[in-house]
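Student: sequence unknown, structure follows:
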């Protein structure tokens, strides 16, 4: 069948599809019976054709039109579903991106807060240390100001606050000569022992029955000896000042317990002893 003008796009509605079904049936009947019937019958049959913008068009039967309509509806529904799925996926992706960005921002904020806390703690500790150092320095200055001024040549007690427990020339089997050659100061082990005056160390080491001992020569030509020491903090030839620590109280050598054995001598060795109490008192030490 020939057309006298171009075909136009056309999608029949359900109503036109039903109308076209009857016309299509008539046209089909004309096509089938045409060779057998008269020309007049063919014209009548053809008159049932449907005008669609064409000079003459073939109508579609009802069931076929419905199938075409259903197919078009299904295609539209599929397109709508695909579009909705794409929109949903995009929304979910956006939501996930926003959640990730929020989590990263929270993590960054927490890290910044922790860093600031560490910085603040370090600053607090530094400030506390500076304050403590300042307080110690101030206390040291106050102590220095309040301490009695002692002349470099003044004599002091060999043990701060120490008291004599064994007198000079006391008798007993403890001493090889039968007499005590010095005086004893009872004190706990580890108590600092000081030089009674300025001078030069002439002995610093093991002294037999005296254990660890130190002997110092003073500017007046006299010597002082410190025995039974736990430890010594000076060496031979060293210059020491009045009140300078030279060791610690111990119980080394011929000793029955921690104490300081102190002697005053006219010479550095044993046997040159003089009364140590008289010597110290003569130097202004109150004992």
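Tutor: Yep, it's here. Owing to the predicted nature of the structure, the values given are computational and were not obtained by experimental measurement. Numbering: from 1, shown residues only.

Student: C-alpha only now, for contacts and for neighbours.
Tutor: Will do.

Student: What's the local residue count around residue 283?
Tutor: Residue 283 has 15 neighbours, counted by other CA atoms under 10 Å.

Student: That one against residue 155, yeah?
Tutor: Yes - the criterion here is CA atoms under 8 Å, and residue 283 meets it with residue 155 at 5.9 Å.

Student: okay, pairing it with this:
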């Protein structure tokens, strides 16, 4: 048996009927203004939601900007720190270099002073006129060999041609033949005293020449009033004969051992 749709008041409204009712209701609402009244809360709610979303977006943007600024500041601080460190390293290197240069200059100045002092000592030093020799005739020894009756100097043992040197620094005031002294050299020493070297085989310096300790001035011989090869050495307070002093005491007072 075929089923049939119920009729009467128990029949459900058709789709068309529901659609028509909906349209009609919408029309009624539009006519009575209820739609406007009902729409206001909806619009308000939508507006509030939109505002909330905008606030949230703004907050996120501001937070992002703040984070970016913070990162930029951190990077800038790191860069500044690195720059300060680099500057400090450069300044430290420059200071180290300056100190090294100053130290080198100090050392060089000390070396120069030491060299000058050593040279000063060398030039002011005295030594024997013949290295390794010994005295063969003493000072003021008496005898007919000397016109004054005594020896005005001391004699140093020497072989012919042995090098004779200046005992100290000074200037040659006499060089050549000296009568009884034979070939001789007289030097005015830098301290104002005089030294004489007699009976030389040959003379190796000239008047006016500056000499230093140990500089060769001639060769030992037996010229003049001499009985054999030797060096006659005198120390004087002046250039004239007769101003002689004890050569041994003279040399010892100036640091020479004999």
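Tutor: Looks like it came in fine. Since we're looking at a predicted model, the values are computed, not measured.

Student: I'd like the TM-score for the two structures, please.
Tutor: After superposition, the two chains reach a TM-score of 0.53 (TM-score structural alignment, normalised by the length of structure 2), with 140 aligned residues with a CA RMSD of 1.4 Å.

Student: roughly how far apart are the residue most central in space within structure 1 and residue 111 of structure 1?
Tutor: By CA atoms, centre = their mean, structure 1 has its centre lying nearest to residue 118, at 7.5 Å. According to CA to CA, to the nearest Å, residue 118 of structure 1 stands 11 Å off from residue 111 of structure 1.

Student: repeat for residue 29 of structure 1
Tutor: 86 Å.

Student: Can you find the partner of residue 237 of structure 1 in structure 2?
Tutor: Alignment note (TM-score structural alignment): residue 237 of structure 1 maps to residue 208 of structure 2.

Student: Just say helix, strand or coil for the nearest residue to that match once chain neighbours are set aside.
Tutor: Take residue 208 of structure 2 and drop its neighbours on the chain: the residue closest to it by CA to CA, 6 or more residues apart in numbering is residue 172, 5.2 Å away. Here residue 172 of structure 2 is recorded as strand under DSSP: H, G, I helix; E, B strand; the rest coil.

Student: what residue of structure 1 matches up with residue 172 of structure 2?
Tutor: Residue pairing (TM-score structural alignment): residue 172 of structure 2 is matched to residue 201 of structure 1.

Student: From residue 280 of structure 1, how far off is its match?
Tutor: Using CA to CA, which is the criterion applied here, residue 201 of structure 1 is 18 Å from residue 280 of structure 1.

Student: show me where structure 1 has strands.
Tutor: 164-166, 183-186, 192-194, 199-206, 212-218, 223-232, 239-240, 245-249, 259-265, 273-274 (DSSP state E).

Student: possible to save the ones you listed as TSV with distance to residue 14 of structure 1 and mean neighbour count?
Tutor: Below are these laid out as TSV (distance: least, CA to CA, whole Å; neighbours: other CA atoms under 10 Å):
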stretch	distance to residue 14 of structure 1	mean neighbour count
strand 164-166	133	14
strand 183-186	127	20
strand 192-194	119	22
strand 199-206	127	20
strand 212-218	126	25
strand 223-232	120	25
strand 239-240	126	18
strand 245-249	120	23
strand 259-265	126	26
strand 273-274	142	20
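
Student: Turn those strands into CSV, including distance to residue 43 of structure 1.
Tutor: Formatted as CSV, the strands of structure 1 follow (distance: least, CA to CA, whole Å):
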stretch, distance to residue 43 of structure 1
strand 164-166, 158
strand 183-186, 152
strand 192-194, 144
strand 199-206, 150
strand 212-218, 150
strand 223-232, 144
strand 239-240, 149
strand 245-249, 145
strand 259-265, 151
strand 273-274, 167
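
Student: mind checking how far residue 172 of structure 2 is from residue 67 of structure 2?
Tutor: Counting by CA to CA - residue 172 of structure 2 and residue 67 of structure 2 are separated by 95 Å.

Student: oh sorry, the question was meant for residue 243 of structure 2
Tutor: Distance from residue 243 of structure 2 to residue 67 of structure 2, counting by CA to CA: 105 Å.

Student: got it, and residue 213 of structure 2?
Tutor: 87 Å.

Student: ok, these two, which is more surrounded?
Tutor: Set residue 213 of structure 2 next to residue 67 and count neighbours by other CA under 10 Å: residue 213 wins out with 19 against 12.
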